[in-house]
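Undergrad: Provided below are the primary sequence and the corresponding predicted coordinates.
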Amino acid sequence: MIEILLVEDDEGDIELTLEAFNRSKVALRVNVVRDGIEALDYLQKKGEFETARTPDLMLLDLNLPRKDGREVLTDMQESDRFKQIPVVVLTTSDADEDILKSYKIGANAYVTKPVGLKGLVKVVNLLEDFWFTIVKLPPHDM
């Protein structure tokens, strides 16, 4: 089972993304956290996330409350344990500065969120094909 961590604060985007993943051809579990603090707590298995599984892939919005996606990426790069987790920035911003900075601080891919379910299903299908069929993901706990 593939573990995905979706870090997103917008309920509409969460629902659309989960719906898109429900149409998946791949056996996966999507776990959702709604801000950067929860994302780091999830990775560190703190509090309510004590039994969380290390994600195979993180989908990270940049504009989050409490701690934004850029800060999450920076914190992940400072940890040998977390910097091996592939991170796809999935955000509404198509600003060159956001794209450049995201790659500089450790994003593995940057995707601008499409509008609507049809566009999001297409993006999710492409992400699945690439990350779970073509790419060899790092093993956990190494």
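TA: Arrived safely, thanks for sending.
Undergrad: Please count neighbours and contacts with C-alpha atoms only from this point.
TA: OK.
Undergrad: OK, contacts around the residue nearest in space to the middle of the chain?
TA: The residue lying closest to the centre of the chain (C-alpha atoms, centre = their mean) is residue 59, at 1.4 Å. Shown in contact with residue 59 (C-alpha atoms under 8 Å, 6 or more residues apart in numbering): 4-7, 87-90.
Undergrad: ok, structure two:
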Amino acid sequence: MKDRYPSQPPTILLVEDNPGDVRLTREAFKSSAFDATIESVTNGDETLAYLADCGDSHPYPHLLLLDLNLPKTDGFDVLEELRGNDDHPQLPILVLTSSQADEDVLKSYELSANAYLTKPDSPEEFVEMAETIESFWFDEVQLPPFPS
């Protein structure tokens, strides 16, 4: 991963309204020794505003971790907006939610989510998830170039 991001660590935008899950996710990436910047927002409106401001006040994220059950604009609406907007077609979006409902999985993929993950139950499982995301999305997958 170090060769792919020589100037700065990759940025992950976490869209999560539960402060406990934000903390667990941040700690999991820190525990996994993955050198990434984790930015977080708490709802869909903040997500869209964050992405609209990329380049001006913060870097464009390399990956979006998106909860579905959000206040204001929910995760499905965020997916629909981002996938229908030519400004963000290459942004990898991983749904990270507590829902295991088949209809949520299906709708997420219909809206072009890149993956659907169910939130882990324990801190150890959060670390495993972080390590898997790092290994697959940052070490194995060839991602497109990102805007600066």
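TA: Looks like it arrived, so ask away. Every value quoted in this text rests on a predicted model; they were computed, and no experiment measured them.
Undergrad: Can you calculate the TM-score here?
TA: Superposed pair, TM-score by TM-score structural alignment, normalised by the length of the first structure: 0.94. Supporting alignment: 140 aligned residues with a C-alpha RMSD of 1.6 Å.
Undergrad: before we move on, back to that, same list, the contacts of residue 59 of the first structure, but as CSV with secondary structure, distance to residue 65 of the first structure and neighbour count please.
TA: Shown next, in CSV, are these (DSSP: H, G, I helix; E, B strand; the rest coil; distance: C-alpha to C-alpha, whole Å; neighbours: other C-alpha atoms under 10 Å):
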residue, secondary structure, distance to residue 65 of the first structure, neighbour count
4, strand, 20, 19
5, strand, 17, 22
6, strand, 15, 24
7, strand, 11, 26
87, strand, 19, 22
88, strand, 18, 22
89, strand, 16, 28
90, strand, 16, 22
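Undergrad: Which residue ranges of the second structure form strands?
TA: Counting by DSSP state E, one finds strands in the second structure at the ranges 11-15, 37-41, 63-66, 93-97, 115-118.
Undergrad: Tabulate those (JSON lines), appending distance to residue 138 of the second structure.
TA: What follows is these, written out as JSON lines (distance: least, C-alpha to C-alpha, whole Å):
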{"stretch": "strand 11-15", "distance to residue 138 of the second structure": "11"}
{"stretch": "strand 37-41", "distance to residue 138 of the second structure": "13"}
{"stretch": "strand 63-66", "distance to residue 138 of the second structure": "9"}
{"stretch": "strand 93-97", "distance to residue 138 of the second structure": "13"}
{"stretch": "strand 115-118", "distance to residue 138 of the second structure": "14"}
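Undergrad: Surely residue 41 of the first structure is in contact with residue 53?
TA: No: with contact defined as C-alpha atoms under 8 Å, residue 41 of the first structure does not reach residue 53; the gap is 12.0 Å.
Undergrad: So in the second structure, which helix runs the longest?
TA: helix 19-31 (DSSP state H).
Undergrad: That one aligns to what range in the first structure?
TA: Under TM-score structural alignment, the match for helix 19-31 of the second structure in the first structure covers residues 11-23.
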